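> Show me how the following folds:
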Amino acid sequence: MQDTATQSDPRPTHSRVMLKISGEALMGDQGFGLHPPTVERIAREVKSVHDLGVEICMVIGGGNIFRGLQGSAQGMERTTADYMGMLATVMNALAMQGALETLGLHTRVISAIPMDQVCEPYIRRRAVRHLEKKRVVIFAAGTGNPYFTTDTAATLRASEMSCEAIFKGTKVDGVYDKDPMKHDDAVRYDSITYDEVLQKHLKVMDASAIALARENQLPIIVFSLDEPGGFRSILRGEGTSTRVEG
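Sure, this is the predicted structure:
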C-alpha cells in the first residue's frame, strides 16, 4: 500500500533549520509568564514540521519572564540583569521541552551556562549528533555572555549547526516598512537584503545578528507563528513570509 501522505506533501524546502521565537510568544493573552495552551500550540507547530523529516533546533527568548535591558534601565547592573535574562530563557526552554515530549518528540535542552541537573552543557559535536538522531534541540542561556541578545545566539548556533536558514516566528506575516499593527498602509516585503534591513532600521533582528547572518550567508525567513499551520506551510514553500538574504 502506498503512502498517500508522502505523495501529497511536497518536499520541505530545508532539511535543517533554526526556529527563533520570542519569550513573549509563550505568554498568549497574558501580560507575563507562560501560558500552557500557547506553549502546547507552538509545540504542535514544531511537531508538524518535524513530521516532514526536518531537523529542528530552537532558541527562545526570555522577555516573558525577565529582560536584561529593561532591568538595566531600571537601575540594575547590566551584566547581572543579562544573566537573569539568560536564566529566563532556560525556564522557557524547559517548558517547551515538556510540551514537545508530551507530543512524543525526543528533545534536548542545551545551555550555554552549565547547569547539569536540568540540561546539557553546550558541546557542538554532541548537539549536531542530537539533530542527526532527529531530536529537537533547544539552545538556552543565549551565548552565555552578557550584552548579546537571543537573536545573536540563534544566529550563532544556526551557523555552528550548519542550519540552512533561520525561521523567525512573529505576530505578523513578514517584514514591513513600518509597524502593521499601528499603520494600515504598512507594506510587506517579499524579500529584502541584510544591508537594507540595517539601513532602514527594520526590526527583524538586532544589528549583530543581521551582520553575523550576512557574513555566513544564512537566510532569515520571517513568518507568522500565530497563523495555524504557518511554520509547516512555509517549509513546504507555501504561505506568506519575508526572506532576508543577499
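> C-alpha only now, for contacts and for neighbours.
Fine.
> Do a quick rundown of the strands in the protein.
16-21, 55-60, 107-111, 120-121, 136-140, 165-170, 175-176, 188-189, 191-192, 220-224, 242-244 (DSSP state E).
> closest to M84 out of those strands?
strand 136-140 (12.4 Å; CA to CA).
> So which bits of stretch 185-193 are buried?
Buried positions in stretch 185-193, judged by neighbour count with 16 or more other CA atoms under 10 Å: 188, 191, 193.
> ok, and the closest non-adjacent residue to the second one?
Computed as CA to CA, 6 or more residues apart in numbering, the closest residue to S191 that is not its neighbour in sequence is R243, at 4.6 Å.
> possible to save the buried residues of stretch 185-193 as JSON lines with distance to T89?
Putting the buried residues of stretch 185-193 into JSON lines (distance: CA to CA, whole Å) gives the following:
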{"residue": "R188", "distance to T89": "30"}
{"residue": "S191", "distance to T89": "30"}
{"residue": "T193", "distance to T89": "29"}
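> count of residues packed around S162?
When neighbours are defined as other CA atoms under 10 Å, S162 has 15 of them.
> contacting residues for it?
Contact analysis of S162 by CA atoms under 8 Å, 6 or more residues apart in numbering lists R16.
> 10 Å instead, please
By CA atoms under 10 Å, 6 or more residues apart in numbering, the contact list for S162 reads 16-18, 128, 156, 216, 218.
> By neighbour count, which of these wins?
Counting neighbours by other CA under 10 Å, M18 leads these with 27 neighbours.
> Could you also give me the structure for this second sequence? I'd like to compare it with the first:
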Amino acid sequence: MENIKYHRILLKLSGEALAGPQQFGIDPHRALHIAERVREVRELGVDVAIVIGAGNLWRGREGLELGMDRATADYMGMLATVMNALALMDSLESLGVVTRVQSAVEMRSVAEPYIRRRAIRHLEKGRVVIFGGGTGNPYFSTDTAAALRAMEIGADVLIKATKVDGVYDSDPKKNPNAVKFDHLTYIDTLNRQLKVMDSTAISLCMENQLPILVLDLFDESALRGALVGQSVGTLVTAS
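Reported below is the predicted structural model:
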C-alpha cells in the first residue's frame, strides 16, 4: 500500500478544463478524462471534493464590458458552475464513482443545498462532493470559493489543476525562457502578483496555513504522484 501524503483534498478546476477544441461549452470526452483522474485518486482512499469554475460557459468580464450589473453577471456565473458540476457528476457516476453535487445557490431539483456537515459526511462515506454555485455571493471568485470550502471540510491541501505543470515567472507558452518555481511562499506569490489564484483566496489560505499545490491536470501521473509524495508542480506554503 502506497503512503498517502494528503488524505483529503479540494480540487479546484477551471471551467475551461471541460471545454473541447472550440474552448467553449462542455465536452463529454474532457469530462470523462477528468473523471478518470478523480477515480484514480478515490481508489487510493483519498477524500475528494471539487470546485469548478464557469469560464467555458460564461465570462462575467465580457458582460461587465457591455454594461451588465456586476452582481447579475456573477449570479449567472454561479448558475454555470452548477451546470459544469452536473456534467462532471454524470461522468464520475458513469465510472462507478458515487458523487454528490451541493450548490450554494439553492436549486433542490438538481442539487443538494450546501451544508457543511452533510458534505463532510459524504466524504467520510467515500463519496466525491462537487461544490457548485461559488460562495453563493457575488463579488467572490470560484478560487475564493475553493479556499473557503477547503477550510470548511478540513482539506489537507488545495490543488489548483491547470493546463501547465506549475507556476512560472512568465507565461511559458509565450516565453520559452520562463522559469518554473518548485516552491513559493504565500507572500512571494502575492508580491510577485503570480496568477496562482486571486489574492483573496491566497490570503485565506495563508491565514489558515492551507498549502496550495499547482499542477497539470492533463498529465496522467501528476495528481496521483503528488498524493503519494512525489515532487510535482509548484507548492505554495508559509515558508
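> so what number do they get for TM-score?
Here the TM-score for the pair of chains, by TM-score structural alignment, normalised by the length of structure 2, is 0.98; 238 aligned residues with a CA RMSD of 0.9 Å.
> before we move on, the earlier item: quick one: which of the strands of structure 1 is nearest K203 of structure 1?
Ranked by CA to CA, the member of those that lies closest to K203 of structure 1 is strand 175-176, at 7.9 Å.
> what about that closest one, how far off from structure 2?
Here strand 175-176 of structure 1, set against structure 2 after superposition, deviates by a mean of 0.6 Å using mean CA distance after the TM-score superposition for structure 1.
> I figured L218 of structure 1 hits E160, correct?
No: taking CA atoms under 10 Å as the definition, L218 of structure 1 is not a contact partner of E160, at 11.2 Å.
> quick check: the longest helix seen in structure 1 aligns to which part of structure 2?
Longest helix in structure 1 by number of residues, with DSSP state H as the criterion: helix 78-102. Per TM-score structural alignment, the counterpart of helix 78-102 of structure 1 in structure 2 is residues 70-94.
> what does stretch 157-169 of structure 1 give?
Alignment of stretch 157-169 of structure 1 against structure 2: residues 149-161, by TM-score structural alignment.
> Would you mind putting the strands of structure 1 into TSV with distance to T6 of structure 1 alongside?
Shown next, in TSV, are those (distance: least, CA to CA, whole Å):
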stretch	distance to T6 of structure 1
strand 16-21	19
strand 55-60	17
strand 107-111	24
strand 120-121	35
strand 136-140	22
strand 165-170	23
strand 175-176	32
strand 188-189	32
strand 191-192	30
strand 220-224	25
strand 242-244	27
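> burial count for N3 of structure 2?
Neighbours of N3 of structure 2 under the rule other CA under 10 Å: 9.
> For it, what is the corresponding residue in structure 1?
Using TM-score structural alignment, N3 of structure 2 sits opposite R11 in structure 1.
> Looking at structure 1, name the residue matched to R121 of structure 2.
So, by TM-score structural alignment, R121 of structure 2 is matched to R129.
> isn't that match right next to R135, touching?
Yes: taking CA under 10 Å as the definition, R129 of structure 1 is a contact partner of R135 at 8.8 Å.
> What segments of structure 2 are helices?
If DSSP H is used as the criterion, the helices of structure 2 fall at 28-43, 60-65, 70-94, 116-124, 142-153, 186-191, 199-207, 222-227.
> possible to save the ones you listed as a markdown table with distance to K173 of structure 2?
Output for these, formatted as a markdown table (distance: least, CA to CA, whole Å):
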| stretch | distance to K173 of structure 2 |
| --- | --- |
| helix 28-43 | 21 |
| helix 60-65 | 23 |
| helix 70-94 | 27 |
| helix 116-124 | 37 |
| helix 142-153 | 23 |
| helix 186-191 | 20 |
| helix 199-207 | 23 |
| helix 222-227 | 20 |
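> From the chain's centroid, how far away is stretch 124-136 of structure 2?
With CA atoms, centre = their mean, to the nearest Å as the basis, stretch 124-136 of structure 2 stands 11 Å off its chain's centre.
> For that stretch, buried residues please.
Under the neighbour-count criterion of 16+ other CA under 10 Å, stretch 124-136 of structure 2 has 126-136 buried.
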